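S.K.: just the structure for this:
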Amino acid sequence: MKIAACVLAALCIGSAHAQEAPAAYDAAKAQAWGANEQGMRPYVFVLLKTGPKRVPAGPERDEMFKGHFANIQRLAKEGLLVYAGPLDGVDGWRGLFIFATADLEVARKAVETDPVIINGEMVAELHKHYGSAALVGVNDQHNRLIKPKP
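M.R.: Predicted coordinates for the structure are as follows:
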């Protein structure tokens, strides 16, 4: 739990720096992203941990992870998933999701659509999180950083 607190603290550092030198207030973006007066909003933070059934290396595992990445892209396009990424696997911690919802059940249902969860490769631990509403803009900004393939 101590490491989870560190991960969450790291995600909030950006909002702390934003308070030091505030930029021009963007009321339209604040409203669209669900920000309160402090620029914050609720989320659900999901920690993905090693599950009870490791899928062996091979075509089935490859397909499972292909589906995992496709599911991530689908949820991001829907605007529900605002951040996802792998962890180093230490202590069985494999990855994380941050969902743009305060509703644990909405996030749980989204997580249950993921092949790594369906196959038991990973299990999900869900937590309510309160952080910068700017996280909602990460996917749009990230897409601007992907170099097109020739």
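S.K.: rest of the way, CA atoms for contacts and neighbours
M.R.: OK.
S.K.: okay, buried residues for the helix or strand hosting Lys66 please.
M.R.: Assigned by DSSP states H and E, Lys66 belongs to helix 59-77. The neighbour-count criterion (16 or more other C-alpha atoms under 10 Å) identifies 61, 64-65, 67-68, 71-72, 75-76 as the buried residues of helix 59-77.
S.K.: what's the distance between that helix and the middle of its chain?
M.R.: The chain centre lies 15 Å from the centre of helix 59-77; the measure is C-alpha atoms, centre = their mean, to the nearest Å.
S.K.: here is a second sequence; please produce its structure as well for comparison:
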Amino acid sequence: MKILIFITLLVFSIETQAQITNPDYDSSLVKKLDGDERGMKMYVFVLLKTGSNKTTDKEFINTAFTGHMKNMGVLVKENKLIVAGPFEKNEEDFRGLFILDVNSLEEAKVLLETDPAIKAELLKPEMFLWYGSAALPMYLQFADKLKKNKN
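M.R.: You can find the predicted model right below:
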């Protein structure tokens, strides 16, 4: 009898520990988004800080940041930049962030070298590998529909 109870408890324990398959799992979408079995993938998270260039030349600064914005648009069209945005003024000199849909810090560095504000050292990037949802790039198809003006 003790053996029967032990076996019953063992089977019940194994069943409760088994993973439950997600009925909404879409393997083709996971493959399309380059996700893993958790629906996640690696990105590069870029923290943009105030750079070493302390110029007060307004024309130079405006030109560099106009180029920065245009460059971000190019990276979005290339499906490389999937999240970007500025921070409010803060004590750490954090200016903004990017999440790049690339597989390595080296690839991210090449993309960041195309940014005029980074080239001019008005911004300094700090890069980190980051593991997040493979679905993150999907929001871009809706982002433009939320802006009232195109600028």
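S.K.: closest to Ser15 of structure 1 among the buried residues of helix 59-77 of structure 1?
M.R.: Ala76 (21.7 Å; C-alpha to C-alpha).
S.K.: who's in contact with that closest one?
M.R.: Listed by C-alpha atoms under 8 Å, 6 or more residues apart in numbering, the contact set of Ala76 of structure 1 reads 82-83, 139.
S.K.: give me that answer again for 7 Å
M.R.: Counting by C-alpha atoms under 7 Å, 6 or more residues apart in numbering, Ala76 of structure 1 touches Val82.
S.K.: put together CSV for the buried residues of helix 59-77 of structure 1, with distance to Glu20 of structure 1 on each row.
M.R.: Putting the buried residues of helix 59-77 of structure 1 into CSV (distance: C-alpha to C-alpha, whole Å) gives the following:
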residue, distance to Glu20 of structure 1
Arg61, 46
Met64, 44
Phe65, 41
Gly67, 41
His68, 38
Asn71, 37
Ile72, 33
Leu75, 33
Ala76, 30
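S.K.: ok, which stretches of structure 1 are helices?
M.R.: Secondary structure of structure 1 by DSSP state H: the helices cover 2-20, 27-32, 59-77, 104-111, 115-118, 138-143.
S.K.: same list, the ones you listed, but as JSON lines with distance to Gly39 of structure 1 please.
M.R.: Formatted as JSON lines, the helices of structure 1 follow (distance: least, C-alpha to C-alpha, whole Å):
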{"stretch": "helix 2-20", "distance to Gly39 of structure 1": "8"}
{"stretch": "helix 27-32", "distance to Gly39 of structure 1": "7"}
{"stretch": "helix 59-77", "distance to Gly39 of structure 1": "21"}
{"stretch": "helix 104-111", "distance to Gly39 of structure 1": "21"}
{"stretch": "helix 115-118", "distance to Gly39 of structure 1": "33"}
{"stretch": "helix 138-143", "distance to Gly39 of structure 1": "15"}
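S.K.: which stretch among the ones you listed comes nearest His129 of structure 1?
M.R.: Between the helices of structure 1, helix 2-20 lies closest to His129 of structure 1; by C-alpha to C-alpha that is 8.1 Å.
S.K.: roughly how far apart are the most centrally placed residue in structure 2 and Val30 of structure 2?
M.R.: In structure 2, the C-alpha nearest the mean C-alpha coordinate belongs to Ile99, at 3.0 Å (C-alpha atoms, centre = their mean). With the distance defined as C-alpha to C-alpha, to the nearest Å, Ile99 of structure 2 ends up 19 Å from Val30 of structure 2.
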